[in-house]
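Enquirer: need the 3D shape of this:
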Amino acid sequence: MRYVLLLLLGLTLIGCASNDEKDAIAADSGEQEIYDRAQGQLRSSNFDSAIRSLQALESRYPFGKYAEQAQLELIYAHYQAYEREAAVEAADRFIRLHPGHPNVDYAYYMKGLSAYNVNTDFFDRFLPTDAAERDINPAKEAFAEFNQLVTRFPDSPYAPDARARMVYLRNVLARHEIIVANYYFRRGAYMAAVNRGRYVVEHFQRTPAVPDGLAVMAQGYILLGMNDLAQDTIDVLARNFPDYPNLDEDGNFDSVYTLDGLQRNWLNKLTFGLFFPPEPPQFDTRRMYAE
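Expert: Below you'll find the model as predicted:
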């Protein structure tokens, strides 16, 4: 087994060495030759080699006719090679060096795409996860970048897609707040949960998370003994989302904890509250109210 592994390692090293030799750019290569080489590598999705060619083109011919185009295509190559941080850096550099370039909107667009995907890799395409449960900072950064694009270049061909992505990102950010609120319920931090719900209602209007935000507030107020605020919130929930799952036919709040107190299951009652306690309240109706 050891010899097999050594053989495979040797073949891998030989393959890498062969690729390096194949990708090596002759010292006397002209600007057009290097550029054409990079284009062929991009077309064949050989992005690692394309990155090396584009970097060589820019370093050897920094004032050549393809220098700026090479910088733009380097952003794309880094993005496609799953080097998202490098893509963000390349986009930042292009924006800084060429703020008035006719294609600078593309740099903003790619920076937004790269910022959002900075913590993802190739395997995330096949093992999808809930975006709202991941680190939310990249989503915030991406939203800010797309917002710059649509604000500065409203007529850009990339603006429609950027706006659509902003809608998606707002939904992700709002859902994240609900996920955190549900966590706070499990931890018994009821005021913290209320604050998360209120933040959704105040800052993420017209997102599918708003009804859950109201439910979080109502449940939190009930657990804090603030029944008047709870009833006011329930009234708002019933008026705007009468079909919400935690409302009965009369608009009363139906959850683990209601204005009438803890709703214990029959097993918990049978064991005099010693076993099978009710689960902490959790709210997630995103599929029901998804746009």
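Enquirer: going forward, measure contacts between C-alpha atoms and count neighbours the same way
Expert: OK.
Enquirer: tell me which element the spatially most central residue of the chain is part of?
Expert: By CA atoms, centre = their mean, the chain has its centre lying nearest to Ala139, at 4.2 Å. Secondary-structure element containing Ala139, defined by DSSP states H and E: helix 137-152.
Enquirer: just how off-centre is that helix within its chain?
Expert: Distance of helix 137-152 from its chain centroid, counting by CA atoms, centre = their mean, to the nearest Å, is 12 Å.
Enquirer: give me the buried positions along it.
Expert: 138-143, 145-150 (16 or more other CA atoms under 10 Å).
Enquirer: one more, please, to line up against the first structure:
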Amino acid sequence: MLNFKFVRHFSLLVVLSGLLSACTSSPDEIERISDRSPQARYQDAKDFINSELYNRAITILNDLESRYPYGPLSRQVQIDLMFAYYKADRYEEALPAIDRFLKLNPNHPQSDFVVYLKGLVNQEKGLNGFQEFFGLSNADKDMESSRAAFADFKKLIKKYPDSMYIEDAKKRMVTVLNRLAEHEIVIAQYYMRRSSYVAAVNRCKYVVEYYKDSTSVVPALKIMVEAYDKLGLEQMKSDAETVLAANSAS
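Expert: Alright, predicted model coming up:
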């Protein structure tokens, strides 16, 4: 006859044995995880960044930021996290992190880099990678982020004149300026197709006045000449042709 009391005791011993085995079967692994210092984990994140494994780095940096918000590495962790967000194309996460950092650490030694990084994020935000790869124009996309990038780089130059990022920021401002001007040309061309000549002229005037250092000045003047011709405004057409000739020769 089966002794149910013995079976219950035996089953309990088996369960306990299994639990103890699970807890002790890999002591090296458990010790390795529990003893891993914040500095060691931070170095892991840096290694992932250097290997361009940005999402892996983000996982570690996010965990370090939440576990040690006031630790000796906290500010550097936040900066590296912003950078990893940027490189991983996670712009919607990068921008709030950048704004929060600048608000809480206005005098941090790396504030200039953070402002520069914000410009980089805004410059890249919203760009269509497929269009960029095939050399197609994306100037008809919303330019809000490009305007923000221009403002970020301008802030860097004004507030941190000795920053090592100044020269690159200036070059990027030229790129952004050309993109903004091209955007106006795309809209002007749209108005021309719809025979909205006055609206087209106004867009082109904006380019000539506010983006006079861009590569879109000559295209703007050509549109103005055509629009004035369609409107029958001969004197304005002649004036635009004179300015166009001067800019084409320069």
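Enquirer: still on that earlier bit, okay, the buried residues of helix 137-152 of structure 1 in JSON lines with distance to Tyr66 of structure 1 next?
Expert: Formatted as JSON lines, the buried residues of helix 137-152 of structure 1 follow (distance: CA to CA, whole Å):
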{"residue": "Pro138", "distance to Tyr66 of structure 1": "32"}
{"residue": "Ala139", "distance to Tyr66 of structure 1": "33"}
{"residue": "Lys140", "distance to Tyr66 of structure 1": "34"}
{"residue": "Glu141", "distance to Tyr66 of structure 1": "30"}
{"residue": "Ala142", "distance to Tyr66 of structure 1": "28"}
{"residue": "Phe143", "distance to Tyr66 of structure 1": "31"}
{"residue": "Glu145", "distance to Tyr66 of structure 1": "26"}
{"residue": "Phe146", "distance to Tyr66 of structure 1": "27"}
{"residue": "Asn147", "distance to Tyr66 of structure 1": "29"}
{"residue": "Gln148", "distance to Tyr66 of structure 1": "27"}
{"residue": "Leu149", "distance to Tyr66 of structure 1": "24"}
{"residue": "Val150", "distance to Tyr66 of structure 1": "27"}
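Enquirer: the aligned partner of Asp213 of structure 2 in structure 1: what secondary structure?
Expert: Here Asp213 of structure 2 is matched to Arg206 in structure 1, going by TM-score structural alignment. Following DSSP: H, G, I helix; E, B strand; the rest coil, the label given to Arg206 of structure 1 is coil.
Enquirer: so Ser45 of structure 1, which of the three states?
Expert: Under three-state DSSP, Ser45 of structure 1 comes out as coil.
Enquirer: Tyr116 of structure 1 -> structure 2?
Expert: So, by TM-score structural alignment, Tyr116 of structure 1 is matched to Gln123.
Enquirer: check contacts around that match.
Expert: By CA atoms under 8 Å, 6 or more residues apart in numbering, the contact set of Gln123 of structure 2 is 145-146, 148-149, 176.
Enquirer: repeat the analysis, applying 10 Å as the threshold.
Expert: By CA atoms under 10 Å, 6 or more residues apart in numbering, the contact list for Gln123 of structure 2 reads 117, 143-150, 152-153, 172-173, 175-176.
Enquirer: could you identify the most distant pair in these?
Expert: Across the contacts of Gln123 of structure 2, no pair lies farther apart than Leu117 and Met143, at 18.3 Å, counting by CA to CA.
Enquirer: output the longest helix belonging to structure 1.
Expert: helix 159-187 (DSSP state H).
Enquirer: got the angle for that helix vs helix 137-152?
Expert: Interaxial angle of helix 159-187 of structure 1 relative to helix 137-152 (axes from the mean of the first three to the mean of the last three CA atoms, to 10 degrees): 150 degrees.
Enquirer: what range does helix 159-187 of structure 1 cover in structure 2?
Expert: By TM-score structural alignment, helix 159-187 of structure 1 lines up with residues 166-194 in structure 2.
Enquirer: how about that stretch: buried residues?
Expert: For stretch 166-194 of structure 2, by 16+ other CA under 10 Å, it's 166, 169-170, 172-173, 175-189, 191-192.
Enquirer: map Gly30 of structure 1 onto structure 2.
Expert: Gly30 of structure 1 maps onto Ser37 in structure 2, by TM-score structural alignment.
Enquirer: between Leu117 and Met143 of structure 2, who's got more neighbours?
Expert: For Leu117 of structure 2 versus Met143, the count of surrounding residues by other CA atoms under 10 Å is larger for Leu117: 23 against 20.
Enquirer: state the number of residues packed around Ser45 of structure 1.
Expert: 14.
Enquirer: mind checking what it lines up with in structure 2?
Expert: Under TM-score structural alignment, Ser45 of structure 1 pairs with Glu52 in structure 2.
Enquirer: and if you look at Ala139 of structure 1?
Expert: Ala139 of structure 1 maps onto Ser146 in structure 2, by TM-score structural alignment.
Enquirer: which residues touch its match?
Expert: Residues in contact with Ser146 of structure 2 (CA under 10 Å, 6+ apart) are 119-127, 152, 173, 175-177, 179-180.
Enquirer: how big is the offset of the helix holding Ala139 of structure 1 relative to structure 2?
Expert: Per the superposition on structure 2, helix 137-152 of structure 1 and its aligned residues are separated by 1.0 Å on average (mean CA distance after the TM-score superposition for structure 1).
Enquirer: look up how far Arg60 of structure 1 lies from Ala215 of structure 1.
Expert: Applying CA to CA, to the nearest Å, the value for Ala215 of structure 1 to Arg60 of structure 1 is 61 Å.
Enquirer: quick one: which of those two has more around it?
Expert: Between Ala215 of structure 1 and Arg60, Ala215 has the larger neighbour count (other CA under 10 Å), namely 31 against 16.
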